[in-house]
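got a predicted model here, sequence first, then my questions.
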Amino acid sequence: MKILLINPTGHKIGMDHFLSAPPLGLMTLAATVPEHEVKILDLRNYNFSQDYVEKQIKKYDIIGVSCSTSMINETLKLCKIAKENDVKTVVGGYHVSLVPETALYPEIDVTVRGEGEVTFPKLVDALEYGKDLKKVKGLYFSSGITNGNQLIRTEDRPIIDINTSPFPRRDLVRFYDYHYFWASIDAIESSRGCPFNCHFCCEAGHWGRGWRPKTPERVIEEFHHMDKNKRWFIFNDSESTLDMKRMQKIAELSIEYGYHKKWKSCQGRVTDVVHNPRILDKMADAGWRMMFIGIESIHQKSIDTIGKGIKIKDIKNAVKMLHDRGITIFGSIIIGNLGETADDVRATIRFAQDLDIDIMQFTPLTPYPSTRLYQQAVENNWIVDRNFENWNLVRPIMRSDMLTADEIFELVKWAYRDFYFRFREKHINSFFIRAIRRFIPNLKFWWFWKMAPKFVINGLKNSKPFIADLTSKEYAARFKAKKQKKVKKMMERADKKRDIKINGLTEKLEKKVKEKSAAVPIVKLN
């Protein structure tokens, strides 16, 4: 059969402008059906015309779409085109695992819940030969309108050992330009899932509870299949550092096989960082140049409520340890945590500034389906926008127990303004000192300088309310007044220093004149 796997466009917002990653999930699914003709259409990272997309869909027997929550409307549009041309529609991804009722849409034939390495080839076989879908584990589908449009859930499929997964079909995406802050990248999944239970996180709802790592040997073997012309190797995991001994072995093997020349980035936990300084040294030697860490809040009560399982002191120590090893920090903070006031949020932003975290993203608290936060939000009637298309981590779609959705949005905008536009002398000095100490000597962070001016501008490109507010006359006036006030204070300080210096010099001159006058003999003239 001819199979077209589609990565929908979605809405590019915030960090999406700086990270363009290959669709590893679709690439892996493609590898599970080698006997079939497969193509990947990556709409998220390439601007194909609508006419081209429709023509492509018509050529295939099955389309498979990867769907996150904010992409559901676009997914349905793609599936509608397929159904109108007698093409079977299969949908997978986080959203269909979290919202089973998605399978009841008439545009969708069947959804795959959870991981699809085993389910997908069996589903394709069933669709090709007209077999009973009820015998394929891990599916949702509708009984049909004539049978009452009931949701049918087949038996759960046991989770797999991801070390047995086939290598992703990288040949199907060779012509796409994937990048990380304008440096070319390839990506790897070195682990799957997360053992923690953060109340906002939907990892467990999709992958199941627990963390499943690939062995260091399997990771290096996958490095062998990755594009050697790419500058970055990105670890596309929710948590890469839970087993730091594994990371040490990966680092050692990276050095042994020459992969230390590739820059690497991963997501880590601050507790793993602070308790393993020697392993962190080895990671830095093996090419680690950036680590994403979820800070979420400075307030321990909020951290405990979230279920994050970290301590504030660990955040401070982790930041220092990473910076000392030349590893740039990409941090994340949630705006609108339960129990937090506007002042609490501002304190968290100041905390991130004082720590000199290099890059920050600020996201409104979002209750994805199946999470504990979602249940709490529904029970308390906190959700104010039920259009899933807007659940994109930019616009708040819920209020909290302390803040309205509008107040949360204002704080998100304020956070970006204050973090990226608040050029205090202290932060400028520390930024350049750190740049000289870490970036300049080995010239490995040229991209950071290239990224800096674009980060603020492009990062909010599709978020018109941000741009409108940041460029408004009112904000410009406030910004100008603030700058004028700062300049006035700086001039006053300069004048004061000058006056002190002049007065000091005057006193010294007067003293010297008196001393010289006293030393000169006085001759009396008759």
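Yep, that arrived.

can we go C-alpha only for contacts and neighbour counts from here?
Noted.

what ranges do the strands span in the stretch 301-450 of the chain?
Using DSSP state E, counting those that start in this stretch, the strands assigned to the stretch 301-450 of the chain run over residues 328-335, 359-364.

presented hereafter is structure B, for comparison with structure A:
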Amino acid sequence: MRVRFIEPRPPGHHVYDRALLPRLGCPLMATMLRERGHDAYCYCDVLASVDVDDCLRADLVGISATTSTQPYAYRLADELETAGVPVVLGGPHVTFMADEGLEHASYVVRGEGEHTICQLVQAVDREESPANIAGLSWRDTDRRAHHNPPRGPCSQQQFQALPIPDLSLIHGHERMTTKPLMTQWGCPYDCEFCAVTAMFSRSVRYRRTDQILTELAGLDAERVFFHDDLFVVNKNRTRDLLRQMLARDLTPQWLAQVRAAETVLLSKASRQPDLELLRLMRDAGCWMVMVGFESISDDALKQMNKKQTVRDIVDAVDLFHRYGIKVHGMFVIGTDTDTAEQADHTVQFAKRVAIDTIQLMIETPLPGTRLYRRAQAEGRIITTDWALYDGHHAVMRPARMHPLDLQRAMLDAMRRFYSQPNIAIPAARTLLRHAPSFARIALRNHVPAQLPTLAALALRHRWHDLLDTLTTGLPKTDRRVIEDALAVPVLRAYGREQITEWQSQDHTRTHLDLLATLP
């Protein structure tokens, strides 16, 4: 069978616009189908445009979306189904909104879909009924909806038997500068606002260290993003992986999502730092951690069921920085304990503890979460325009402020963090501190000849292009010195650009107008 997979582009501007990084579900399923003799291929819209004509020639098209990308997924599904191409939808949104999904597609995969999709393709290929495929919702020829029994999460044995996703099956894969790799599924925690546990369960399934090392070697990447919901869950396993990476000289620069205290401390009771793990992370190439700090209010953290304190945040930032690891802090505002001042307090806190970059998101009730069910029950949901459910828009009435005040507070706070002084001062300090190293690198690599080009890019505020131009062709060691030194000011400059562009887009302005009409 000819099967195509699509991962739609997020709507408008968002914090990860320049992250040319696909999720791994589509290439994994395509790899599994290839192994079974099918013609499978993927389109990730952030890497390269979807070839709709190619999809129209397919026997089945799978579209994997999140809540904010679901409207685009529905439009694609409508176009393909109208042309007679059956579509199967998957991902966290339709897992919990299957009836809605069936208004646009013949099939919906609920939950983990890797084995479900293989059984569905076999059934379609053999013209058999899908009635016995667990985890599948489908429409019959009379357009009646059927919801088969759920499929449980895959076992540890099944997870380890999954193949390495073939990234070359993604159209435009050569554009990836950072490559994704997943070492485990699931999260043992249960935050109120997060759909991960509902989608993948709280049962964490691990790949063997040798499997991860084989995939890492095959990626041949200078930078890797570990796509795990949490990279550090079982510390013994993490230490073993990092030691083996060092032993085999598989140490690209890498990024990962981690928790705060659970990563940097041996135990919360003793507050003793886990210096061995921090050293291993640094030596094995950890460049930046992305930490869900969520709030600087202990009351808010308790309401979220985060099992974390503000002290944990402060200690984590300090310890990561001691080992040269940059910190991207992810915060949520608009919780039931927050006032309009919370966003500004969060930025002041982030500056005080020297968090390198931040992501200030508005609490968003995603379908499948306890927060969504509570917001529905309390009548607080403002809109079900799913494209706005990206964390950048107020879609739920906060308890202690008007939603427009929340929206404006988020924007104002982000502008303050990504202000010109907060970009220029770190840049100046970096240039002064690294001036001798920069001079040596520049002279031995003929960088002065590039100064007119670099100046032109700077004048046009094209900071990422400037860094790419500066480092292209440099030896790996020199390139890493420059990238590491200039990363924070460049990322902050990028953040400032994104805020400006985000405010100017039509659907954001329309949403601000809507919020202004609310009582």
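Structure received. As the structure is a computational prediction, the values presented were derived from the model and not from experiment.

what's the TM-score here?
Remark: TM-score between the superposed chains equals 0.82 [TM-score structural alignment, normalised by the length of structure 2]; 454 aligned residues with a CA RMSD of 2.7 Å.

could the strands of the stretch 301-450 of structure 1 be laid out in TSV, adding distance to residue 138 of structure 1?
TSV is the format used below for the strands of the stretch 301-450 of structure 1 (distance: least, CA to CA, whole Å):
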stretch	distance to residue 138 of structure 1
strand 328-335	33
strand 359-364	32
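
nearest to residue 478 of structure 1, out of those?
Closest of the strands of the stretch 301-450 of structure 1 to residue 478 of structure 1 is strand 359-364, at 22.5 Å (criterion: CA to CA).

quick check: that closest one aligns to which part of structure 2?
Under TM-score structural alignment, strand 359-364 of structure 1 corresponds to residues 357-362 of structure 2.

give me the contact list for the matching stretch.
For stretch 357-362 of structure 2, contacts defined as CA atoms under 8 Å, 6 or more residues apart in numbering pick out 15, 327-334, 343, 350, 391-394, 406-407, 410, 414, 488, 491-492.

sorry, back to before: in JSON lines, list the strands of the stretch 301-450 of structure 1 along with distance to residue 57 of structure 1 and mean neighbour count.
Converted to JSON lines, those look like this (distance: least, CA to CA, whole Å; neighbours: other CA atoms under 10 Å):
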{"stretch": "strand 328-335", "distance to residue 57 of structure 1": "38", "mean neighbour count": "22"}
{"stretch": "strand 359-364", "distance to residue 57 of structure 1": "35", "mean neighbour count": "21"}
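
for residue 123 of structure 1, find the nearest of those.
In terms of CA to CA, the element of the strands of the stretch 301-450 of structure 1 nearest to residue 123 of structure 1 is strand 359-364, at 36.9 Å.

so how much does that closest one differ from structure 2 once superposed?
Compared with structure 2 after the fit, strand 359-364 of structure 1 shows a mean deviation of 0.6 Å (mean CA distance after the TM-score superposition for structure 1).

stretch 193-204 of structure 1 maps to which residues in structure 2?
Under TM-score structural alignment, the match for stretch 193-204 of structure 1 is residues 186-197.

what's the first-to-last distance across the matching stretch?
6 Å (CA to CA, to the nearest Å).

quick one: contacts of that stretch?
Stretch 186-197 of structure 2 has contacts (CA under 8 Å, 6+ apart) with 92, 200-205, 229-230, 303-306, 363-372.

contacting residues around the equivalent of residue 329 of structure 1 over in structure 2?
Here residue 329 of structure 1 is matched to residue 327 in structure 2, going by TM-score structural alignment. Neighbour list for residue 327 of structure 2: 288, 289, 290, 291, 317, 320, 321, 355, 356, 357 [criterion: CA under 8 Å, 6+ apart].
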